[in-house]
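> Give me a model of this one.
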Amino acid sequence: MSVEIKAPTFPESVQEGSIATWHKQPGEAVSRDDLLVDIETDKVVLEVVAPQDGVLQEILKGEGDTVLSNEVIARIEAGAAAAASAAPAADAAPQAEAPAADGEKPVAPAARKLAEERGIDPQQVTGTGKNGLVTKEDVVAHKGAAAPAAPAAPAAAEPAVIPGERVEKRVPMNRMRARIAERLLDVTQSTAMLTTFNEVDMHRVMDLRAQFKDAFIKAHDGTKLGFMGFFVRAAVEALKRFPSVNASIDGKDIVYHGYQDVSVAVSTERGLVVPVLRDADQMSIANIEAKIAELGGKARDGKLTIDEMTGGTFTITNGGVFGSLLSTPIINSPQTAILGMHSIQQRPVAENGEVVIRPMMYLALSYDHRLIDGKEAVQFLVAIKEMIENPAKILLEI
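Here you go, the predicted structure:
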């Protein structure tokens, strides 16, 4: 019995996706819940698994093809054994790859195409996919790769490769990067964005962290104490005092949120994503640190769900982990403000009439001036500064 494999039901905010990687090829045996294919959307990578045991009969959508919600992308011969499976159907998608011959490594279609372009023997590439499958990433990472083979040229033609040639490479944006570009451009054109700056003395928070980091790890099942927990808690308290910073604009209406869902920017290979800490006002510093670590790991592995990335009333981004000294972060629409953290540097500051060396961090608050006045923005940032410089205020909520 032939069973249709369909693309998942996409959320309303996702119109279509594209086939990223096939993990099984026609003729291969599959077991129930085996990963068949990754589908990349403009927000997340969705996994499609086998609904039951059988053999992958044919692939209807090859890597790079566009797919719609619930579209049929492959078929499985349910209950068939691998040995009983014939060669792939002749009408399978052109990009579908036949099973590897005895003694040969299985090679994904995209990997084989890239290897041919680069003049690489895919059998010499170490496969990191399931059952030794050679993926596109394996070909990219392969050492000693030859230059792309040049087409044959007439004898009188000039050499295909000229010493000192300035090489260019054109590749299409992946869906996530294209969507990020679209959203950022839209924000800069549709908001009255302004940024205010301040600096914060981090020495008390750093002393607390140094004093209790080992005890914190033991008390909270291995969760590490970082700086994000303090900043999220400080932001939550500041958002309660300045509700317009936690609001959003919907047409001609202002939507005030009676909760604080804080988005935390995470950098991944595919682009920047902003998973959400739901009800951050009800979370302890330990809960915040554990949840950020969990969401960060899922983001880097491409395992975030749409729900984990949807919503959010305020965003925090930490460019300091990459060495950024100062920046003007772009608002995460439809939110109206975003807090930017930066690297910590030892700087001389005046304290009680004396010059002392302190670990200082620049803070930046970008906000939509259509809703938030400069006075509110400055007071909001000062409130965060005061709580970070006096961590007891965070715990006492004062």
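
> From here on, just use CA atoms for contacts and neighbour counts.
Will do.

> how about the nearest residue to Pro94, chain neighbours excluded?
In this structure, Pro94 finds its nearest non-sequential neighbour in Gly62, 7.1 Å apart by Cα to Cα, 6 or more residues apart in numbering.

> do the same with Val378
Thr196 (6.7 Å).

> Name the SS class of that neighbour, please.
strand (DSSP: H, G, I helix; E, B strand; the rest coil).

> Pretty sure it sits against Leu365.
Yes: contact criterion Cα atoms under 8 Å: Thr196 and Leu365 qualify, at 5.4 Å.

> Which one of those two is surrounded by more residues?
The neighbour comparison of Thr196 against Leu365 (other Cα atoms under 10 Å) goes to Leu365, with 24 against 15.

> Is the nearest residue to that one once chain neighbours are set aside within a helix or a strand, and which one?
Take Leu365 and drop its neighbours on the chain: the residue closest to it by Cα to Cα, 6+ apart is Leu339, 4.7 Å away. Using DSSP states H and E, Leu339 maps to strand 337-351.

> Please provide the structure for the following sequence as well, for comparison with the first:
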Amino acid sequence: MTTEIKVPVLPESVADATVATWHVQVGDSVTRDQVLVEIETDKVVLEVPATSDGVITAINEAEGATVLGDQVIGVLSEGEATAAPAKTEAAAPAASSGGETLEILVPVLPESVADATVATWHAAEGDAVTRDQVLVEIETDKVVLEVPATADGVMGKIIHAEGDTVLGQQKIGELVAGASAVAAAPAQASESDEASGDGIASPSVRRLMTEKGLSEADVKGTGKGGRITKEDVEAATKPAAAAPTSAPTAAAPAAEQGERSQKRVPMTRLRKTIANRLLEAKNSTAMLTTFNEVNMKPIMDLRKQYKDVFEKTHDTRLGFMSFYVKAVTEALKRFPAVNASIDGDDIVYHNYFDISIAVSTPRGLVTPVLRDSDQLSMAGIEQGIRDLAIKGRDGKLTMDDMQGGNFTITNGGVFGSLLSTPIINLPQTAILGMHKIQDRPMAVDGKVEILPMMYLALSYDHRLIDGKESVGFLVTIKELLEDPTRLLLDI
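Alright, predicted model coming up:
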């Protein structure tokens, strides 16, 4: 009996999709729940698994083709694999080497995330792995998910290479539990000899070869069983270095061109999301920025006086961000419109205070949320921001950490920015930019004093927040920071 391979039902806001990656070819034998193909939308990557054991008999839509929901893109014939005896024989040694074949699946994606991208494989086919070892990182537009090994064994087939778009619970690889790398090597080698090169290079190496414009025939493999390594690819891209020195005139132009080389890499999913959201904020809001400056000497003196005893008491450093968050929270209480958002023709006023903190990570700028800031002490705020920063640095932020937030604080001063106009973090209506603290001459009681001053910038949506409210909000923050005692006295 034949079964149609169909595109999954697409989300309501998605009109069409693209065939991203076929993990099988016509004639390949497959097992139930094995991922056959990945379908990429503008939001998520969907995996299409096999509904039964069988053989792929037709592929109707090639990679890169645009498809619709429920469209037939291939055919699976149920039953024993008879179309590809060579592959079956190649797989036999691996099975006999001991161990059960386990599927490596994409984790369940958050509700608002349609698909994800295979970011990095930390294991190649044939590598020995241990239980709980991270095999692959899956990147969504907000967080990076790690997929650990569920048992000791050997990496089997990698179905989805780095850069492929995948869906939640989609099969992206196989793990042979209990097998050894030595026992699995013959199966890997025989499969690489018969297949058209899929086994002689790992997915990351194949991707590098594609970027370099090389085919497998152009690269000589020096790894085990003739496998191609990244070093082999790099060596193949430097023919000029291995050329005889008897032709200096021919080598000179190549060296000169090498100084003007360029590298093209695809944008990460997070970077694309950031770009789209920033552009949307610029185009869909009446954004305006107002400025002020604050004398940071009182806070700096207070911090210098109590930072040691504060750290000893609460086991966390006393920074400036806790003062900023406290001042913003108090100002939001006094100006409810700044703590609101626009939803269609309605204004939604929030009676809670969740502050998004802009954090720079290796993957890009993210804004995890510090929740219920009005109920946190100074130590609680410092600890909460520290935890978010560490999770952002290590790629451990979850969807719960990222969702929500009524107001954003971004501190470009840590990078030396003196003044900027931050962009609103939708669907919020305002964002506060902090900047570098710099000594400047200021007039105080008719005298010139050198004071540590910092510029404040408040970008707001003028559709909801009027000039009076925006200026009053910013002046309130200024007054609270210049006299931090008011934060304690609630005045």
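
> that older thread, give the equivalent position in structure 2 for the residue nearest to Leu365 of structure 1.
If you follow Leu339 of structure 1 across to structure 2 using TM-score structural alignment, you land on Leu432.

> Just give me the neighbour total for that match.
With other Cα under 10 Å as criterion, Leu432 of structure 2 counts 25.

> quick one on the thing from earlier: what's the overlap in contacts for Thr196 and Leu365 of structure 1?
Ala377 (Cα atoms under 8 Å, 6 or more residues apart in numbering).

> quick one, helices of structure 2?
85-96, 181-194, 203-212, 230-236, 239-242, 248-258, 269-284, 297-314, 321-334, 378-393, 399-402, 467-482, 485-489 (DSSP state H).

> which of these is buried the deepest?
Mean neighbour count, computed with mean count of other Cα atoms under 10 Å, is highest for helix 321-334 among the helices of structure 2, reaching a mean of 21.

> Check the mean deviation of it from structure 1.
Following the fit onto structure 1, the mean deviation recorded for helix 321-334 of structure 2 is 0.4 Å by mean Cα distance after the TM-score superposition for structure 1.

> Give the aligned range of that helix in structure 1.
Using TM-score structural alignment, helix 321-334 of structure 2 pairs with 228-241 in structure 1.

> And stretch 287-306 of structure 2, by the same measure?
The aligned range for stretch 287-306 of structure 2 is 193-212, by TM-score structural alignment.

> Residues contacting the matching stretch, please?
Contacts of stretch 193-212 of structure 1 (Cα under 8 Å, 6+ apart): 225-227, 328, 330-331, 344, 358-369, 377-378, 381-382, 385, 388-391.

> try 6 Å this time
359-369, 385, 389 (Cα atoms under 6 Å, 6 or more residues apart in numbering).

> quick one, what contacts the match of Leu339 of structure 1?
Taking Cα under 6 Å, 6+ apart, one finds 409, 457-458 in contact with Leu432 of structure 2.

> please redo it, this time with the cut-off set to 7 Å
Going by Cα atoms under 7 Å, 6 or more residues apart in numbering, Leu432 of structure 2 touches 408-410, 457-459.

> Same question for Thr101 of structure 2.
Contacts of Thr101 of structure 2 by Cα under 7 Å, 6+ apart are 174-177.

> Mind telling me what it corresponds to in structure 1?
By TM-score structural alignment, Thr101 of structure 2 lines up with Ser2 in structure 1.

> got it, and Leu370 of structure 2?
Checking with TM-score structural alignment, Leu370 of structure 2 has Leu277 as its match.

> Name the nearest residue to that match, sequence neighbours excluded.
What sits nearest to Leu277 of structure 1 in space, not counting adjacent residues and going by Cα to Cα, 6+ apart, is Val262, at 5.2 Å.

> Now do the contacts for the counterpart of the one you found in structure 2.
Here Val262 of structure 1 is matched to Ile355 in structure 2, going by TM-score structural alignment. Neighbouring residues of Ile355 of structure 2 by Cα under 7 Å, 6+ apart: 369-371, 373, 405-408.

> what's near enough to touch the closest residue in space to Trp22 of structure 2 that isn't next to it in sequence?
Spatial nearest neighbour of Trp22 of structure 2, chain neighbours left out: Val37 (4.4 Å); criterion: Cα to Cα, 6+ apart. Shown in contact with Val37 of structure 2 (Cα under 7 Å, 6+ apart): 21-23, 47-48.

> and Val37 of structure 2, how far is that from Phe407 of structure 2?
Separation of Val37 of structure 2 from Phe407 of structure 2 (Cα to Cα, to the nearest Å): 41 Å.

> give the contact list for Phe407 of structure 2.
With contact set as Cα under 7 Å, 6+ apart, Phe407 of structure 2 has these partners: 339, 355-356, 428, 430-431.

> quick revisit: mind listing what the residue nearest to Pro94 of structure 1 touches?
So, once contact is read as Cα under 7 Å, 6+ apart, Gly62 of structure 1 ends up touching 19, 93, 95-96.
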